[in-house]
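Undergrad: pasting the sequence and the predicted coordinates here, then a few questions.
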Amino acid sequence: MEYLETSAGNPLQYMADVYGRGLKYERPPFTFQSTEWEDLARERMSRESLGYVCGNASTGETTRKNHEAFQKWSIVPSRLVETSTYPSLKTELLNQKLPVPIAIAPIGVQRIFNPDGELATAAAAASEGVPYIYSTAAATSIEDVAKVNGNGVRWYQLYWPSNDHNDLTVSLLKRAKENGFSTLVVTLDTYKLGWRPSDLNNAYNPFLRSDTVGTALGFSDPVFRKNFKEKYGKEVEEDMKTAASDWAGMIFPGFSHGWEDLKFLRENWDGPIVLKGIQTVLDAKKCVELGIEGIVVSNHGGRQQDGGPASLDRLVKIVNEVGSKIDIIFDSGIRCGSDIAKALALGAKMVLVGRPYVYGLVLGGEEGVGHVLRSLLGDLTMNLHLAGIKSVSPEHLNRDCLEYSE
């Protein structure tokens, strides 16, 4: 519909356009109730794709804690704060000025949710001015994603192969840099997939599928293809099942790297490095000591390890210790504008949005993703505006804006 295009990148205009269309008795194609996106998407997904994106590690305890943690914090409004403009969402991160404080979290295999997959997500992110993080497990090549993302801000997320495959890692980093990915985001908590009952019940691991749902980056990589041919004496296309298994084994090697291995990444990447999956103060301090530019306080949305603490609770502790020494990004549990505001008030400079945009992708491809992003930013803007908070800058949005209660 027209208003989905004309108000791109402007969530408040989006709201005005929807009400304007209402005067002609037209209703928008997607709900604005963020709590309903998941249920609506569930109705459209296959059992396998539903289990993959909605499933969690073990009993889901960590995921539940992620959501419950937000409700312990309340945004306390101030009155008679004179304003002539709406709150600014501009933020500065990794020495870069950005128009909004949210980014697309890296999620792979997006074609299991919509045939357009990463192409739809990357295009919507560019339209909304939201940084896009490309997953190593994507179902679309990094080159094709870069094309549709155009002038958008894009970062590359690495599932880090073992040291036996450093030549592959170098190739992946080189391709990312050549295609305009400015920041390297290294996921630390997924060297092996977690114990996920929903995937096990469906006997479904998308990374082992040979139809390229999670293998596009590997199958298009010259080093991976060269090594595969030397090992098996044939091309990837001649035995895609084996190739998929090999690729999965490389990006999920089973065992973790050590701190000393970060030197290799620094030698082969000349931009900012962000480590995703930090949960302890000790690890955060180690990142500062090693000169890492940023960290993502994340527990992978509760998809990897169960029985852990809420990511928001860890954010508070980590910010208390290193908040002034390193750029901190938050991830895990974001579902609405007030969640974003609370994470920013607690010291994050940016927030990653994960599952909600996948639900948008399921419901409407590029338009669905754009709707989710615009809705979250509109929700955030109005929450700040009506609370008397002039911007997402720590000068205006900080812990003094919040009240904590058990």
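TA: Nice, thanks for sending it over.
Undergrad: CA atoms for contacts and neighbours, from now on please.
TA: Fine.
Undergrad: in stretch 218-230, which residues are buried?
TA: Residues of stretch 218-230 classed as buried: Gly218, Phe219, Asp221, Val223, Phe224, Arg225, Phe228 (neighbour count, 16 or more other C-alpha atoms under 10 Å).
Undergrad: what do you get for stretch 382-390?
TA: Using 16+ other C-alpha under 10 Å as the burial criterion, the residues of stretch 382-390 that qualify are Met382, Asn383, Leu384, His385, Ala387, Gly388, Ile389, Lys390.
Undergrad: tabulate the residues you listed (a markdown table), appending secondary structure and distance to Thr59.
TA: Converted to a markdown table, the buried residues of stretch 382-390 look like this (DSSP: H, G, I helix; E, B strand; the rest coil; distance: C-alpha to C-alpha, whole Å):
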| residue | secondary structure | distance to Thr59 |
| --- | --- | --- |
| Met382 | helix | 35 |
| Asn383 | helix | 33 |
| Leu384 | helix | 35 |
| His385 | helix | 38 |
| Ala387 | coil | 37 |
| Gly388 | coil | 40 |
| Ile389 | coil | 38 |
| Lys390 | coil | 40 |
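Undergrad: tell me the contacts of Ala348?
TA: Counting by C-alpha atoms under 8 Å, 6 or more residues apart in numbering, Ala348 touches Leu315, Val319, Asp327, Ile328, Ile329, Phe330.
Undergrad: just to revisit the earlier point, of the buried residues of stretch 218-230, which belong to strands?
TA: Judged by DSSP state E, the subset of the buried residues of stretch 218-230 located in strands is empty.
Undergrad: with distance to Leu290 added, can I get the residues you listed in CSV?
TA: Output for those, formatted as CSV (distance: C-alpha to C-alpha, whole Å):
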residue, distance to Leu290
Gly218, 30
Phe219, 33
Asp221, 30
Val223, 29
Phe224, 30
Arg225, 34
Phe228, 35
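Undergrad: from those, which single one is nearest Trp160?
TA: Of all the buried residues of stretch 218-230, the one sitting nearest Trp160 is Gly218; the distance, using C-alpha to C-alpha, is 12.6 Å.
Undergrad: quick check: the closest one touching Asp246?
TA: No: at 9.5 Å, Gly218 does not count as touching Asp246 under the criterion of C-alpha atoms under 8 Å.
Undergrad: common neighbours of the two, please.
TA: By C-alpha under 8 Å, 6+ apart, Gly218 and Asp246 have no common neighbours.
Undergrad: pasting the second one now:
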Amino acid sequence: MTDRPAVQATDPLTLADVEDRARAVLAPEVYDFVAGGSGAESTLDANRAAFDRCHLVPRVLSGVGTADTTTTLLGVPASLPVAVAPMAFHAVVHPDGEPAVARAAAAAGLPFTGATLAGCPLDELAVPGGTLFFQLYWLRDRARTEWLIDEAERLGARALMLTVDVPFMGRRLRDLRNGFAVPAHAAPVNLPGGQRGGGQSVGAHAAAVIDPTLTWSDLEWLRRRTRLPLVLKGILDPADARRAADLGADGLVVSNHGGRQLDGAVPGLLALPAIRDEVGGACEVLVDSGVRSGTDVLRALALGASGVLLGRPVLWGLAMGGEQGVSGVLELLRAELATSMALAGAPDVAAAARLGVRWASEASEREKP
């Protein structure tokens, strides 16, 4: 017998179910803004295909009854090897916006990554009992960039995550065809001009505020400027990973921005093993872009990631039911990961990292020893 409530016929059973619920309640142009990618969306599709091609090799007779999903991410405890990814304009999908997501993440024991393009004051991102990471865009306004760094430190952020793959926004054709613009109620209030960014296309708004000339010398300056652990998000090349580690990065996120920047870029999951091999233990390595289940989290662990960032499914949960909807997504992911780990014979996250992997395509087959 168990004290857990029975699953109701109407409860979502997968994150795909949650997306279906969200699509039913969102305006089509808002759904497309969240779901879409850049260009022909070949990288968006390839992200999922990479996970589907990655097959785990389970171990047997390991005596796993209940798997322990707890770990640390960037030095802080987490109930799962998962952090909520930085995403802009939460209030586009639900009026409760970023604070609702931050509260749900705190309740689940997971880090929440607040974004530079959040639609609420930064203070509302730091919720009681939560772990805050802060994502930074390199702004044309250097004084505002420094203010954001100082605010992240003041609010007790546990890491500063610099996005390095957005000198400007990729051509997101769904948004262009829909004429999608940032509504005033969701516009980034922490940037110069605040909600005056409402009414602009996402690309126009980004072009107005993001400095496309970011270089490695700026990273050196940032490493000196902040005492926070520094994470670079958007790394796909092992040489870039090595240079970042050599310059003092504490972590990397292997990411193609969810297929929303360079269309045709390599999927993060495929780039992950070489980057992990290149940096070794010099810095922590996470991955995002295409995570849609607990089994996907396990695949990432087996390929060398210390954890994943979860993006779109969080927004689907928010659209479906506000804070409660996000909590449901995170609980569903926890249940899936615990089940997958137990079935794979991995009693804990360290054992998950030792699982073997086979790729469906023989041309890129890889097995970890």
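TA: Cool, got the structure. What you see is a predicted model, and the numbers here were worked out from it, not measured in a lab.
Undergrad: could I get the TM-score for this pair?
TA: After superposition, the two chains reach a TM-score of 0.91 (TM-score structural alignment, normalised by the length of the second structure), with 359 aligned residues with a C-alpha RMSD of 2.2 Å.
Undergrad: make a markdown table out of the contacts of Ala348 of the first structure and add neighbour count.
TA: Below are the contacts of Ala348 of the first structure laid out as a markdown table (neighbours: other C-alpha atoms under 10 Å):
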| residue | neighbour count |
| --- | --- |
| Leu315 | 26 |
| Val319 | 20 |
| Asp327 | 23 |
| Ile328 | 28 |
| Ile329 | 26 |
| Phe330 | 30 |
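Undergrad: map Gly311 of the second structure across to the first structure for me.
TA: Under the alignment (TM-score structural alignment), Gly311 of the second structure pairs with Gly354 of the first structure.
Undergrad: make that Asp96 of the second structure, sorry
TA: Alignment note (TM-score structural alignment): Asp96 of the second structure maps to Asp116 of the first structure.
Undergrad: can I assume that match is in contact with Gly364?
TA: No: with contacts counted by C-alpha under 8 Å, Asp116 of the first structure stays clear of Gly364, the gap being 10.2 Å.
Undergrad: so Tyr156 of the first structure belongs to a strand, correct?
TA: Yes: checked against DSSP: H, G, I helix; E, B strand; the rest coil, Tyr156 of the first structure lies within a strand.
Undergrad: which residue ranges of the stretch 51-200 of the second structure form strands?
TA: Applying DSSP state E, counting those that start in this stretch to the stretch 51-200 of the second structure gives strands spanning 54-57, 71-73, 76-78, 82-84, 111-114, 131-136, 159-163.
Undergrad: quick check: the first one aligns to which part of the first structure?
TA: Spelled out, it's strand 54-57 of the second structure. The aligned range for strand 54-57 of the second structure in the first structure is 73-76, by TM-score structural alignment.
Undergrad: list the contacts of that stretch.
TA: Residues from elsewhere that reach stretch 73-76 of the first structure (C-alpha under 8 Å, 6+ apart): Ser338, Lys342, Ala387, Cys401, Leu402, Glu403, Tyr404, Ser405.
Undergrad: what residues does the residue nearest the centre of the first structure make contact with?
TA: Most central in the first structure under C-alpha atoms, centre = their mean is Ala105, positioned 0.6 Å from the mean C-alpha point. By C-alpha under 8 Å, 6+ apart, the contact list for Ala105 of the first structure reads Tyr132, Ile133, Leu352, Val353, Gly354.
Undergrad: surely the second one and Tyr156 touch.
TA: Yes: counting by C-alpha under 8 Å, Ile133 of the first structure sits close enough to Tyr156 to count as a contact (5.6 Å).
Undergrad: thinking again about what came up before, aligned to the residue nearest to the centre of the first structure, what sits in the second structure?
TA: Under TM-score structural alignment, Ala105 of the first structure pairs with Ala85 in the second structure.
Undergrad: quick check: the gap between its match and Leu26 of the second structure.
TA: Ala85 of the second structure sits 21 Å away from Leu26 of the second structure when distances are taken as C-alpha to C-alpha, to the nearest Å.
Undergrad: report how many residues lie close to the alignment partner in the first structure of Ala353 of the second structure.
TA: By TM-score structural alignment, Ala353 of the second structure lines up with Asn398 in the first structure. Asn398 of the first structure: 19 surrounding residues under other C-alpha atoms under 10 Å.
Undergrad: equivalent analysis for Val81 of the first structure, please.
TA: Val81 of the first structure sits with 12 neighbouring residues when counted by other C-alpha under 10 Å.
Undergrad: which one is it nearest to, not counting chain neighbours?
TA: Leaving out its chain neighbours, the residue that sits closest to Val81 of the first structure by C-alpha to C-alpha, 6 or more residues apart in numbering is Gly388, at 5.4 Å.
Undergrad: ok, now Arg266 of the first structure?
TA: The spatial neighbour of Arg266 of the first structure that comes closest, neighbours along the chain excluded (C-alpha to C-alpha, 6+ apart), is Ile273 at 7.9 Å.
Undergrad: that neighbour reaches Val185, doesn't it?
TA: Yes: assessed by C-alpha under 8 Å, Ile273 of the first structure is found in contact with Val185 at 6.1 Å.
Undergrad: one step back: strands - which of the contacts of stretch 73-76 of the first structure land there?
TA: Those of the contacts of stretch 73-76 of the first structure lying in strands (DSSP E): Leu402, Glu403, Tyr404.
Undergrad: give me the contact list for stretch 272-288 of the first structure.
TA: In contact with stretch 272-288 of the first structure (C-alpha under 8 Å, 6+ apart) are residues 94, 182-189, 266, 292-300, 311, 314-315, 317-318, 321-322, 325-326.
Undergrad: trace that stretch over to the second structure and give me the residue numbers.
TA: Aligned by TM-score structural alignment, stretch 272-288 of the first structure falls on residues 229-245 of the second structure.
Undergrad: what's the end-to-end length of the matching stretch?
TA: Using C-alpha to C-alpha, the end-to-end distance of stretch 229-245 of the second structure comes to 12 Å.
Undergrad: endpoint to endpoint, stretch 99-106 of the first structure covers what distance?
TA: Start-to-end span of stretch 99-106 of the first structure (C-alpha to C-alpha) is 19 Å.
Undergrad: mark which of the contacts of stretch 73-76 of the first structure are buried, thanks.
TA: Among those, the ones that count as buried (16+ other C-alpha under 10 Å) are Ser338, Lys342, Ala387, Cys401, Leu402.
Undergrad: including distance to Trp73 of the first structure, could these go into CSV?
TA: As requested, those are exported to CSV (distance: C-alpha to C-alpha, whole Å):
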residue, distance to Trp73 of the first structure
Ser338, 10
Lys342, 7
Ala387, 14
Cys401, 10
Leu402, 6
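Undergrad: pick the one among the residues you listed closest to Trp259 of the first structure.
TA: Set against Trp259 of the first structure, the nearest of these by C-alpha to C-alpha is Lys342 (31.1 Å).
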